[in-house]
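In: Have a look at this fold, sequence not included:
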């Protein structure tokens, strides 16, 4: 049984990075932490568990697996997109 979420899951497909997809769990409240990880098709959905834990609002950014296993899982363009789309800066995160 899936736990309903108060936050939102957003998926983006980049023109660069060979069309890489990224799914972001956006918490209902402004994030106090950001986790940038691989296996976005799996890990971004873990946000629902953070909602029920005694944890600060945490954004999870999951870059999908690349066809080339040698490719870095979370590229600079992934972070740049998240920072721009959600106004995340080092000052945003405490």
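Out: Yes, it's here. Since the model is a prediction, treat every value here as computed from it, not as a measurement.

In: drop to CA atoms for contacts and neighbour counts, all remaining ones
Out: Noted.

In: Give me the helices and strands touching the one helix or strand residue 12 maps to, please.
Out: Element membership for residue 12, per DSSP states H and E: strand 8-13. Secondary-structure packing of strand 8-13 (3 or more Cα pairs under 8 Å, 6 or more residues apart in numbering; DSSP states H and E): strand 21-26.

In: and the strand holding residue 12 with strand 21-26, angle?
Out: Strand 8-13 runs at 160 degrees relative to strand 21-26, counting by axes from the mean of the first three to the mean of the last three Cα atoms, to 10 degrees.

In: Now do the buried residues in strand 8-13.
Out: 9, 11 (16 or more other Cα atoms under 10 Å).

In: quick one, longest helix in this structure?
Out: Longest helix in the chain, counting residues (DSSP state H): helix 76-85.

In: One more to weigh against that first structure:
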């Protein structure tokens, strides 16, 4: 069984390989590249969202009630990751700029 287009052109890989000699650089048209649009740089117009700061006592209370999962929610907001509760509290306090 041979695969062919409606026009009768053979679409097998061997036919494409044998037709490679018919293609020349003059027949190839390269699409035009889109215009370059300058990127917007700088800070956004809206003010930066304030991140709530926590004291050591508040973080320890959250750890008592919700465990490390509650601290991880806060840690994700400030970019802190840790495996233990003590390390997580220390990291959050350090990321906030101390106690």
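Out: Sure, I can see it. Worth saying up front: this structure is predicted, and the values here are computed from it rather than measured.

In: care to give me the TM-score?
Out: Remark: TM-score between the superposed chains equals 0.23 [TM-score structural alignment, normalised by the length of the first structure]; 37 aligned residues with a Cα RMSD of 3.8 Å.

In: helices or strands next to the longest helix of the first structure in the packing?
Out: Checking 3+ Cα pairs under 8 Å, 6+ apart, helix 76-85 of the first structure ends up next to no helix or strand.

In: Give the buried residues for it.
Out: Result for helix 76-85 of the first structure [16+ other Cα under 10 Å]: buried residues 78, 82.

In: again with stretch 87-99 of the second structure
Out: Applying a neighbour-count criterion of 16+ other Cα under 10 Å, one finds 88-93 buried in stretch 87-99 of the second structure.

In: that older thread, tell me the angle the strand holding residue 12 of the first structure makes with helix 76-85.
Out: 130 degrees.

In: quick one on the thing from earlier: could you dump the buried residues of stretch 87-99 of the second structure to CSV with distance to residue 17 of the second structure?
Out: As requested, the buried residues of stretch 87-99 of the second structure are arranged in CSV below (distance: Cα to Cα, whole Å):
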residue, distance to residue 17 of the second structure
88, 62
89, 65
90, 66
91, 62
92, 63
93, 66
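
In: quick one: which of the residues you listed is nearest residue 60 of the second structure?
Out: The nearest member of the buried residues of stretch 87-99 of the second structure to residue 60 of the second structure, counting by Cα to Cα, is residue 89 at 7.6 Å.

In: Which strands or helices does the host helix or strand of that closest one pack on?
Out: Element membership of residue 89 of the second structure, judged by DSSP H and E, is helix 85-96. The helices and strands touching helix 85-96 of the second structure, judged by 3+ Cα pairs under 8 Å, 6+ apart, are helix 56-66, helix 68-78.
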